[in-house]
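Asker: fold the following and give me the result.
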Amino acid sequence: MRISAKADYAVRASIELAAVTDGAPVSAEVLASAQDVPHRFLEAILRDLRRDGIVASRRGVGGGYVLARPADRITVADVVRAVDGPLVYVRDQRPSDLDYSGSAASLLHVWVALRANVRAVLAQVTLADLAAGAVPEELRRLVDDEEAWENP
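Answerer: Prediction:
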């Protein structure tokens, strides 16, 4: 599975917004600089996030972006879906839309299980968790496994 640059940048910018304690709008330029993200690319990402109700924009002097709802109600899965669509694709299709036959029929179960596991991880981590420097205990156990860091 690959996480696109667009999804990575979207999550990072969203965490920056979640870390703003006074709720003041943050400009795209400041977000881009804080996370070393190309500004023009981030502008397009922020439009996608606004369209999906993750962020809201405020115009004028002192304008910028804010989270559209509390950070503890926005998951990493929400952000990734807003910019990339479904969490897992196989040949540009959702696993549930595929149909395999013959000896490959059971492969569909593998793709659906992968999607379920990706969703299980990304849907339990909120922007508030990440802005606070924490992840849920279940994820911590996965990360603490030394094999998780290896690339066999």
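Asker: C-alpha only now, for contacts and for neighbours.
Answerer: Fine.
Asker: how far does the helix or strand in which L42 is found sit from the chain's center?
Answerer: Per DSSP states H and E: L42 is located in helix 39-51. In terms of C-alpha atoms, centre = their mean, to the nearest Å, the centre of helix 39-51 is found 13 Å from the chain centre.
Asker: could you do stretch 30-48 as well?
Answerer: 14 Å.
Asker: one more: stretch 112-129?
Answerer: Counting by C-alpha atoms, centre = their mean, stretch 112-129 comes out at 10 Å from the chain centroid.
Asker: check what contacts it and list those residues.
Answerer: 14-15, 18-19, 71-78, 87-88, 95-96, 135-136, 139 (C-alpha atoms under 8 Å, 6 or more residues apart in numbering).
Asker: before we go on, could you also do this sequence so I can check it against the first one:
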Amino acid sequence: MKLSTKGRYGLRALIDLALYSDEEAVSIQSISNRQNISDSYLEQLMRKLKKAGLVVSERGAQGGYRLAKPADEISVGDVLRALEGSLEAVSCGAGNNEHCQGEDLCVTRYVWQEINKSIQETVDSIKISQLVEESRKAREKGQIKVQKCD
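Answerer: You can find the predicted model right below:
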């Protein structure tokens, strides 16, 4: 499984939002500048995150985006599923593969189910608040630099 830029950039944007939206809504432009992501792409990502109930938008001169709920209630899995859809590495392990012949007898199915389960458990166990804390620690050490992710 490989995440697209939607998932990677969206997660960065949401962490940025959590870091900077305590006092006021955060504009797309400010996230864009800090994260080196285009405004138009961020708008697309924020629309999906808003539809998923993870962010809210505020209109007006001081408008922008905020988290829809506390950062400790939003998991990495919530963000990635909102932007990427299914996080399954292999679909046949989920029991929904219509093209698989002999699925009931497939010994490797167990492997795919375990891989999928591990991915889900991992991304659901990591909260945005944890990533915000890690970001703050890294800043204190001077380790944070805006990098372009490929």
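Asker: quick one: TM-score?
Answerer: With the length set by TM-score structural alignment, normalised by the length of structure 2, the two chains reach a TM-score of 0.80; 133 aligned residues with a C-alpha RMSD of 2.2 Å.
Asker: ok, back up a step: same for the helix holding L42 of structure 1, what does it pack against?
Answerer: helix 5-18, helix 28-35, strand 55-58, helix 76-84 (3 or more C-alpha pairs under 8 Å, 6 or more residues apart in numbering; DSSP states H and E).
Asker: ok, K117 of structure 2 - how many residues close by?
Answerer: Around K117 of structure 2 there are 16 other residues, counting by other C-alpha atoms under 10 Å.
Asker: before we move on, what SS does V112 of structure 1 have?
Answerer: helix (DSSP: H, G, I helix; E, B strand; the rest coil).
Asker: go on, Y65 of structure 1?
Answerer: Following three-state DSSP, the label given to Y65 of structure 1 is strand.
Asker: tell me the contacts of R58 of structure 1?
Answerer: The contact partners of R58 of structure 1, taken as C-alpha under 8 Å, 6+ apart, are 25, 64-66.
Asker: pick out the most distant pair among those.
Answerer: Greatest spatial distance among those (C-alpha to C-alpha): G64 and V66, at 7.0 Å.
Asker: between those two, which one's more packed in?
Answerer: Shown here are G64 of structure 1 and V66; by other C-alpha under 10 Å, V66 has more neighbours (23 against 18).
Asker: neighbours around V30 of structure 1, how many?
Answerer: When neighbours are counted by other C-alpha under 10 Å, V30 of structure 1 comes out with 14.
Asker: then the one 4 residues further on?
Answerer: Burial measure for A34 of structure 1: 12 neighbouring residues, criterion other C-alpha under 10 Å.
Asker: dump the helices and strands packed on helix 39-51 of structure 1 to a markdown table, plus distance to H109 of structure 1.
Answerer: Converted to a markdown table, the helices and strands packed on helix 39-51 of structure 1 look like this (distance: least, C-alpha to C-alpha, whole Å):
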| stretch | distance to H109 of structure 1 |
| --- | --- |
| helix 5-18 | 26 |
| helix 28-35 | 37 |
| strand 55-58 | 35 |
| helix 76-84 | 21 |
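Asker: figure out which of the ones you listed is closest to D48 of structure 1.
Answerer: Of those, the one closest to D48 of structure 1 (C-alpha to C-alpha) turns out to be helix 76-84, at 5.8 Å.
Asker: so where is the closest one in structure 2?
Answerer: Aligned by TM-score structural alignment, helix 76-84 of structure 1 falls on residues 76-84 of structure 2.
Asker: sweet, I'm off.
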